[in-house]
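Undergrad: mind looking at a prediction? Sequence and model below.
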Amino acid sequence: MSLPPPPVYAPPSGPLRIVHQDEALIVLDKPSGLLSVPGRGPAHADSLASRVQAEFPDARIVHRLDMATSGLIVLARGAAMERALSIAFQKRQVEKLYVAVVAGQIAEDSGEIDLPLITDWPNRPRQKVDFELGKPSLTGFEVLARDAARSTSRVALTPHTGRSHQLRVHLLAIGHPILGDDLYGDAASRTAAPRLLLHATALALPHPQSGAMLRLESPPDF
């Protein structure tokens, strides 16, 4: 499969929406098309992290969203909070929920996609299913709605592991690529939406100071 040429990086302008802010962390609603951290070269210097750090110099990224994915993303305030939040992510104490619109009507109402993933080195940054060398990867899904006229499904996705491009590759692997996915979709699904229809819609994590669960939501705009 030949890869489409990479698009020119043209991140959206305008202020970022802060969903939650305190002395320990900042949670933002990242727009689609904005890098989480700076990429290679000056043309890719603009990112969510660099924009936030211009206002909050102590802000540190603790996880990432793909450039094309929108939704909730957490930055720590300072080194101690970064360590605490990183440990919470490593211990899988953070609950994440995504919403996507995919091609086709998924037959099952809910289920799990358990397929090991590995980097497709000749075609980086693509990932692929590899039963011999891939790392264990698990995604739960629940169909929220089916659109017979458009032949699409709206699904809630719960990543139980955090592999690169996991949700996108897992949905592709079961025959339902996410609409607007320039990297993994076929011609029909790529052009079915003006952006990747994948949004980090809910997040729950132990607050790094109090330990109390902080629960946040951001509805998708699609």
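TA: Done, it's in.

Undergrad: from here on, just use CA atoms for contacts and neighbour counts.
TA: OK.

Undergrad: wait, a strand at residue 172?
TA: No - per DSSP: H, G, I helix; E, B strand; the rest coil, residue 172 lies outside any strand segment and is helix.

Undergrad: that one and residue 181 touch, don't they?
TA: No - Residue 172 is beyond contact range of residue 181, at 9.9 Å (criterion: CA atoms under 8 Å).

Undergrad: who has more neighbours out of the two?
TA: Taking neighbours as other CA atoms under 10 Å, residue 172 and residue 181 compare with residue 181 leading, 25 against 19.

Undergrad: can you tell me the helix or strand for that one?
TA: For residue 181, there is no helix or strand it lies in under DSSP states H and E.

Undergrad: helix, strand or coil for residue 216?
TA: Quick answer, by three-state DSSP: residue 216 is strand.

Undergrad: use this one as the comparison:
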Amino acid sequence: MSQVTTRTVSADEADLRLDRWFKRHYPWLGHAKLEKLLRTGQVRIDGGRVKAATRLETGQAIRIPPLGDPPKDDDRPRTPQPAKASPERIAELEAAVLHKDDAVIVLNKPAGLATQGGTGLTEHLDGLLGYLKFGNAERPRLVHRLDKDTSGVLLLARSASAAAKLAEALRKRDAHKLYWALVMGVPEQRMGKIDLPLAKLAGGAGERMVYDEDEGKNAVTLYRTIETAGKRAAWLGMAPLTGRTHQLRVHAAAMGTPIVGDGKYGAAEAFLTGGVSRKLHLHARGIRLAHPDGGKLEVRAPLSPHMAATWDFLGLTLDKSADAWLEE
């Protein structure tokens, strides 16, 4: 490769980290080399400078500088091999399957399992997808992601065409998503819409989003209070109309009611006493969208164990009214 080229991000690559994208397409290119290309502005997206952790969006143009020819051994196509996993982890993944057909797999992602790899992560779902082929020649593809500490519904496509259709439905906001969150305190308004633009905070350790009226990207969330535990905590249904990083967590904190267990955005005030788990209490409860093969796909995920225990502890009641979709 001896000249500058431009590649377009495909639908099934949406939300993939840039460094993971390079590893997929140019496996011989080392991380240090990529960091240098990014530092010097030789790799750009839509003309702008980016970082290795930048997440891609469908249709973006990636500028690729001359990278040289790959070693002969790397000239052949590669089939990603699943990371080594214990029989217990494999069994847990298979048990987490909520729905499976020829085009789609829907998982109830466990809290604590990262969707994709990153600095310091030794295990992530993307590296384990080879265990979820269920007879297919190729492994399923991630269509979107959940934060590491968020549990619940996660879509996987079983082919490139299914991935493209699902990603398009998500991009056009033709999908309805419902999250359940337990927050500290009770919102002043029992239901409403939060419209606060968000931007990534420059510098500092770890990824952090902040409200930024000037530089932030549009971020809108609908919410309603389902039930309260006195004034101590509230169970919210939340529906993101946009898909910004940490959107629900920042928006909940902006109301003065941070999500229980969210020390990043709620600090010490985000934890309940009395033996309640200190894990994040945010769960992707359900999704409804067009199925790649026609019709509608609607799936709901049961609460993760630590959240179910908290619901029992606080006396919160699970019933059908809690599953109502939030729509404008």
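TA: Cool, got the structure. Predicted, not measured: the structure shown is a model, and the values here were computed from it.

Undergrad: overall similarity of the pair, as a TM-score.
TA: The TM-score (TM-score structural alignment, normalised by the length of structure 1) is 0.88; 207 aligned residues with a CA RMSD of 1.7 Å.

Undergrad: would you list every one of the helices in structure 2?
TA: With DSSP state H, the ranges of helices along structure 2 come out as 18-25, 31-39, 87-95, 160-171, 247-254, 263-266, 305-314.

Undergrad: make JSON lines out of those and add distance to residue 237 of structure 2.
TA: Below are these laid out as JSON lines (distance: least, CA to CA, whole Å):
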{"stretch": "helix 18-25", "distance to residue 237 of structure 2": "32"}
{"stretch": "helix 31-39", "distance to residue 237 of structure 2": "40"}
{"stretch": "helix 87-95", "distance to residue 237 of structure 2": "26"}
{"stretch": "helix 160-171", "distance to residue 237 of structure 2": "19"}
{"stretch": "helix 247-254", "distance to residue 237 of structure 2": "11"}
{"stretch": "helix 263-266", "distance to residue 237 of structure 2": "19"}
{"stretch": "helix 305-314", "distance to residue 237 of structure 2": "14"}
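
Undergrad: quick one: closest of these to residue 151 of structure 2.
TA: Residue 151 of structure 2 lies closest to helix 305-314 among these, at 9.6 Å (CA to CA).

Undergrad: what do we get in structure 2 for residue 113 of structure 1?
TA: The alignment partner of residue 113 of structure 1 in structure 2, by TM-score structural alignment, is residue 194.

Undergrad: list the contacts of the closest residue to its match other than its chain neighbours.
TA: Spatially, and ignoring its direct neighbours in sequence, residue 194 of structure 2 is nearest to residue 221 (5.1 Å; CA to CA, 6 or more residues apart in numbering). By CA atoms under 8 Å, 6 or more residues apart in numbering, residue 221 of structure 2 lies in contact with 193-195, 238-242, 247-248, 251.

Undergrad: likewise for residue 248 of structure 2?
TA: The neighbours of residue 248 of structure 2, taking CA under 8 Å, 6+ apart as the test, are 221, 238, 240.

Undergrad: relative to residue 45 of structure 2, how far out is it?
TA: Taking CA to CA, to the nearest Å as the measure, residue 248 of structure 2 and residue 45 of structure 2 are separated by 27 Å.

Undergrad: just residue 113 of structure 2 next, same as before
TA: Distance of residue 113 of structure 2 to residue 45 of structure 2, given as CA to CA: 29 Å.

Undergrad: ok so, going back, narrow the contacts of residue 221 of structure 2 to those in strands?
TA: Counting by DSSP state E, the contacts of residue 221 of structure 2 place 193-195, 238-240 in strands.

Undergrad: which ChimeraX command selects the buried ones in those?
TA: The following ChimeraX line selects those of these that are buried, judged by 16 or more other CA atoms under 10 Å:
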select :193,194,238,239,240
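
Undergrad: ok, of the ones in strands among the contacts of residue 221 of structure 2, which one's closest to residue 151 of structure 2?
TA: Nearest to residue 151 of structure 2, judged by CA to CA, of those is residue 238 at 14.3 Å.

Undergrad: that closest one maps to what in structure 1?
TA: When structure 1 is aligned by TM-score structural alignment, residue 238 of structure 2 is paired with residue 157.

Undergrad: how much space between its match and residue 78 of structure 1?
TA: To residue 78 of structure 1, residue 157 of structure 1 is 31 Å away according to CA to CA.

Undergrad: same question, residue 95 of structure 1
TA: Counting by CA to CA, the gap between residue 95 of structure 1 and residue 78 of structure 1 amounts to 22 Å.

Undergrad: the nearest residue in space to residue 90 of structure 2 that is not next to it in sequence: neighbour count?
TA: Using CA to CA, 6+ apart and skipping residues adjacent in sequence, the residue nearest residue 90 of structure 2 is residue 131, 6.9 Å away. A total of 19 residues lie near residue 131 of structure 2 under the criterion other CA under 10 Å.
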